[in-house]
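[1] coordinates only, sequence not included:
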């Protein structure tokens, strides 16, 4: 999920709201059910995008500390 696509998904969801109202007005029950299912999926995806947008996009893994091993001589058996 690319958060940059959120405006496009919001536009799609708004369009679905309009289509749902039209389908209800026309009595297209099968279309109403299909639109409601699609709206639920779009809503879930928008929620996931919003949640992901609040999380940091990078993870700091730190740097290994090699100072303790540099210059160390291992005793020979």
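    Alright, I've got the coordinates. None of the values given here were measured: they were computed from a predicted structure.

[2] going forward, measure contacts between C-alpha atoms and count neighbours the same way
    Will do.

[3] okay, now residue 20: neighbour count?
    Residue 20 has 21 neighbouring residues, counting by other C-alpha atoms under 10 Å.

[4] can I assume it is in contact with residue 38?
    No: with contact defined as C-alpha atoms under 8 Å, residue 20 does not count as touching residue 38 (10.4 Å).

[5] just how off-centre is the helix or strand hosting residue 39 within its chain?
    Using DSSP states H and E, residue 39 maps to helix 29-54. Averaging C-alpha positions (C-alpha atoms, centre = their mean, to the nearest Å) puts helix 29-54 12 Å from its chain's average.

[6] in it, what counts as buried?
    The neighbour-count check on helix 29-54 (16 or more other C-alpha atoms under 10 Å) flags 31-32, 35, 39, 42, 46, 49 as buried.

[7] Below is an additional structure, to be compared with the one above:
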């Protein structure tokens, strides 16, 4: 799934919740059952996006860079050239 579709999925979920509430008020039992199936699918897709985002997060382990390691200089005594 494309993470860019998350806002659309959230909109669909909100719409389904509103439609389920309307169906409950009107007593449309068959409609409620079908809408609940779609709602579960939308929530599952959102959970998949959350899981993918969690796994894709890079964790910095604090590895030293070359400059941190080799940043020290040594001073050698002056030698006379032959």
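    Perfect, thanks for sending it. These numbers were taken from a predicted model, which means no experiment stands behind them.

[8] which of the buried residues of helix 29-54 of the first structure lies closest to residue 3 of the first structure?
    Nearest to residue 3 of the first structure among these is residue 49, at 5.8 Å by C-alpha to C-alpha.

[9] Not counting its neighbours along the chain, what's nearest that closest one?
    Counting by C-alpha to C-alpha, 6 or more residues apart in numbering, residue 3 is the residue found nearest to residue 49 of the first structure once chain neighbours are left out, at 5.8 Å.

[10] And for the one you found, the neighbour number?
    Neighbour count for residue 3 of the first structure, taken as other C-alpha under 10 Å: 15.

[11] I figured it hits residue 47, correct?
    No: using C-alpha under 8 Å, residue 3 of the first structure is not in contact with residue 47, being 10.8 Å away.

[12] post-alignment, the helix or strand encompassing residue 24 of the second structure versus the first structure, mean distance?
    Here residue 24 of the second structure, judged by DSSP H and E, is contained in helix 6-26. Once fitted to the first structure, helix 6-26 of the second structure is off its aligned match by 0.3 Å on average (mean C-alpha distance after the TM-score superposition for the first structure).

[13] which secondary structure elements does that helix contact?
    helix 29-56 (3 or more C-alpha pairs under 8 Å, 6 or more residues apart in numbering; DSSP states H and E).

[14] check contacts around the residue most central in space within the first structure.
    The centroid of the first structure falls nearest to residue 49 when counting by C-alpha atoms, centre = their mean (3.2 Å). For residue 49 of the first structure, the residues meeting the contact criterion (C-alpha atoms under 8 Å, 6 or more residues apart in numbering) are 1-3, 6.
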